[in-house]
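Novice: the following comprises the amino acid sequence and a computationally predicted model.
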Amino acid sequence: MLPFLSFLLLDVVTASYTEPVTEGAQSTCSSPGLNGLPGKDGHDGIKGEKGDPGQGLRDLQGPPGNAGSAGSGPKGAEGPKGAEGPRGAVGPKGDRGERVECEFRKINAEIAGLQSELRGFKKWVLFSTSEQVGKKYFVNTGKTLSFNAVKCSQFHASVATPRNPEENRALQKVAKDIAYLGIIDNKTQNRFLDLAGNRVQYTNWNAGEPNDTNNEEGCVVLLLNGRWNDDVHCHDSFLAV
């Protein structure tokens, strides 16, 4: 832009010097010319090389991001059981409530033991006063009841029915009184049955028995001499064995 301006000024100055001067006229000075218009911008130069990285401080690390969602893969196999850990230290001594509970447990255990001994003693007394024939035990209950009451009693045994002379003698020895036998006189069938409904095979009737004097279903009792009598009403009370 400067060379162009110089050229323009020079041209103006040259013109001012070549202007003719009229004789007798006063000399005048010319004013400087106006600046010219600015020139056009030139083309961009070639891009320079990349500069060296700056030497500023590195910024601080940002906070950790949110945890990701759980994966959808299959559950892995269960690992082997670990070794048993060491035994822990002995705990503090319990309070009075625990000691009382412990004492109650001991007392209950002692009571259960005494009850067991008592049951054993009762069995010993029972069987020491009984008579055994084979696998049977003939026991005197010490109670006089009607026949139906004997059948429904809680002796956990059946009314005695001797099957042979040995059992009949054992029953006589235990009873020591008139006692019911587990035999019923079935008048409709004219035969004697045990409590299971089976016909009695062994009998030991007293003289003149059975005589069917009651003409109705009756019960059979064991007499003091070991013989049997069928002339008994089942509602009468006799010893239960």
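Specialist: Okay, I see it. Numbers count the residues shown, from 1 in each chain.

Novice: switch to C-alpha atoms for all contacts and neighbour counts from now on
Specialist: Will do.

Novice: where is the longest helix in the protein?
Specialist: Secondary structure assigned by DSSP state H gives helix 96-128 as the longest helix of the chain.

Novice: so which bits of that helix are buried?
Specialist: Neighbour counts over helix 96-128 (16 or more other C-alpha atoms under 10 Å) mark Leu126 as buried.

Novice: following element in sequence after it, please.
Specialist: strand 131-133 (DSSP states H and E).

Novice: output the contacting helices and strands for that following strand.
Specialist: In this structure, strand 131-133 packs against strand 136-138, helix 165-175, with contacts taken as 3 or more C-alpha pairs under 8 Å, 6 or more residues apart in numbering; DSSP states H and E.

Novice: dump those into CSV; add mean neighbour count as well.
Specialist: As requested, these are exported to CSV (neighbours: other C-alpha atoms under 10 Å):
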stretch, mean neighbour count
strand 136-138, 18
helix 165-175, 19
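
Novice: on that earlier part again, give me the helices and strands touching the longest helix of the chain, please.
Specialist: Using 3+ C-alpha pairs under 8 Å, 6+ apart, no helix or strand is in contact with helix 96-128.

Novice: list the helices and strands the longest strand along the chain packs on?
Specialist: For the chain, the strand with the greatest residue count under DSSP state E is strand 179-186. Packing partners of strand 179-186 (3+ C-alpha pairs under 8 Å, 6+ apart): strand 191-194, strand 218-222, strand 238-239.

Novice: mind redoing it with 6 Å?
Specialist: For strand 179-186, the elements it packs on are strand 191-194, strand 218-222, judged by 3 or more C-alpha pairs under 6 Å, 6 or more residues apart in numbering; DSSP states H and E.

Novice: ok, and here's another one to check against it:
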Amino acid sequence: MVLTMELCFIALLLLLHSSPHIVSGDESTLSSTLSCPAPAGVPGLPGHNGLPGRDGRDGPDGPKGDKGEPGLGLQGPPGKVGPPGLIGSKGQKGESGSPGLTVQGPPGQTGTSGEPGIPADRGLIASLQSELDVLKAKMSSIERATSFPTFRRVGERFYATDGSFAAYNETVKFCAGAGGRVALPRSLEENEALVKFFTPLSSQAFIGATDQRVEGRFVDSDGMTLKFTKWGSGQPDDYYDAQDCTIIDKYGMWDDNSCETSRLIVCEM
């Protein structure tokens, strides 16, 4: 490498001596004439990055394009319901409307004045209370009848006895104390049922019919005239003017008799 550099230097001197015009500045001739190899240099450090160029958006606006075709009028889906708005202020009162036509109907018939009715609710309550009272009375009758050692139901009544005997007035007090009264048949069926009830215990019993108030007029415990009777032949006869009470025998026949004699006590509830 050193020998080659020396040879090139010598050749350069010879060239300059033989060609003086090169010295005057014909650098192109010198460059083309002299071509000597040179050693490779050491690479330099990289240079700094340059400043960024201008954004293309900063350039001048282009010409405005033509107006496009109108789009399709398609309606999108409904949006969500928004929150309720504030209550608006009260509006002004509107004008009064015109009066309507008055049409009179035909006159109604004149009704007769009756007794004031009971309101429906009070009437219903009264009806229910009445039914309740009836049920209570029936339950009470059953309780009183079942308190006797011997009792029997006949229709809506109960016949009851404890097997004791007493005069008529004592019989009345006994039955009243038990919540009942002296038994009195009001029909042929009740008369036969009463006979079947007491005959196992006695052949006769008092029934609740007397003429103690008015001779010859037999009434029940409430003072009402009898609607049903079953008098035996020739009865009542008021024998010796001392027969004001009534008994029933085992055949179902009635007979006026003394109130002081003792007979089987039979009460009805």
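Specialist: All right, it came through fine. Treat the numbers as computed from the prediction; the structure is a model and nothing was measured.

Novice: what's the TM-score here?
Specialist: Once superposed, the chains reach a TM-score of 0.45 (TM-score structural alignment, normalised by the length of structure 1), with 120 aligned residues with a C-alpha RMSD of 2.5 Å.

Novice: how close does Asp231 of structure 1 get to Ala109 of structure 1?
Specialist: To Ala109 of structure 1, Asp231 of structure 1 is 53 Å away according to C-alpha to C-alpha, to the nearest Å.

Novice: now Leu124 of structure 2: which helix or strand?
Specialist: Residue-wise, Leu124 of structure 2 maps onto helix 120-146 under DSSP H and E.

Novice: let me fix that: Leu9 of structure 1
Specialist: Counting by DSSP H and E, Leu9 of structure 1 is part of helix 2-17.

Novice: flag every buried residue along that helix.
Specialist: Of all the residues in helix 2-17 of structure 1, those buried under the rule 16+ other C-alpha under 10 Å are Leu9.

Novice: would you mind measuring from Gly123 of structure 2 to Gln129 of structure 2?
Specialist: Taking C-alpha to C-alpha, one finds Gly123 of structure 2 at 10 Å from Gln129 of structure 2.

Novice: quick one: Cys175 of structure 2 and Asn169 touch, right?
Specialist: No. Using C-alpha atoms under 6 Å, Cys175 of structure 2 makes no contact with Asn169, being 10.1 Å away.

Novice: these two: who's more crowded?
Specialist: Under the criterion of other C-alpha atoms under 10 Å, the comparison of Cys175 of structure 2 against Asn169 puts Cys175 first, with 20 against 11.

Novice: list the contacts for that one?
Specialist: Residues in contact with Cys175 of structure 2 (C-alpha atoms under 6 Å, 6 or more residues apart in numbering) are 181, 267.

Novice: quick one: it is in a helix?
Specialist: Yes. Counting by DSSP: H, G, I helix; E, B strand; the rest coil, Cys175 of structure 2 is part of a helix.

Novice: which residues do Cys175 and Asn169 of structure 2 both contact?
Specialist: Counting by C-alpha under 6 Å, 6+ apart, nothing touches both Cys175 of structure 2 and Asn169.

Novice: let's have the helices and strands packed on strand 131-133 of structure 1 in TSV, adding distance to Val13 of structure 1.
Specialist: Below are those laid out as TSV (distance: least, C-alpha to C-alpha, whole Å):
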stretch	distance to Val13 of structure 1
strand 136-138	168
helix 165-175	176
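
Novice: out of those, which comes closest to Cys152 of structure 1?
Specialist: Among those, the nearest to Cys152 of structure 1 by C-alpha to C-alpha is strand 136-138 (18.0 Å).

Novice: elements contacting the following helix or strand past that closest one?
Specialist: Going down the chain from strand 136-138 of structure 1, the next helix or strand is strand 144-145, by DSSP H and E. When contacts are defined as 3+ C-alpha pairs under 6 Å, 6+ apart, strand 144-145 of structure 1 sits against strand 238-239.

Novice: how many other residues sit next to Ala145 of structure 2?
Specialist: Neighbour count for Ala145 of structure 2, taken as other C-alpha under 10 Å: 25.
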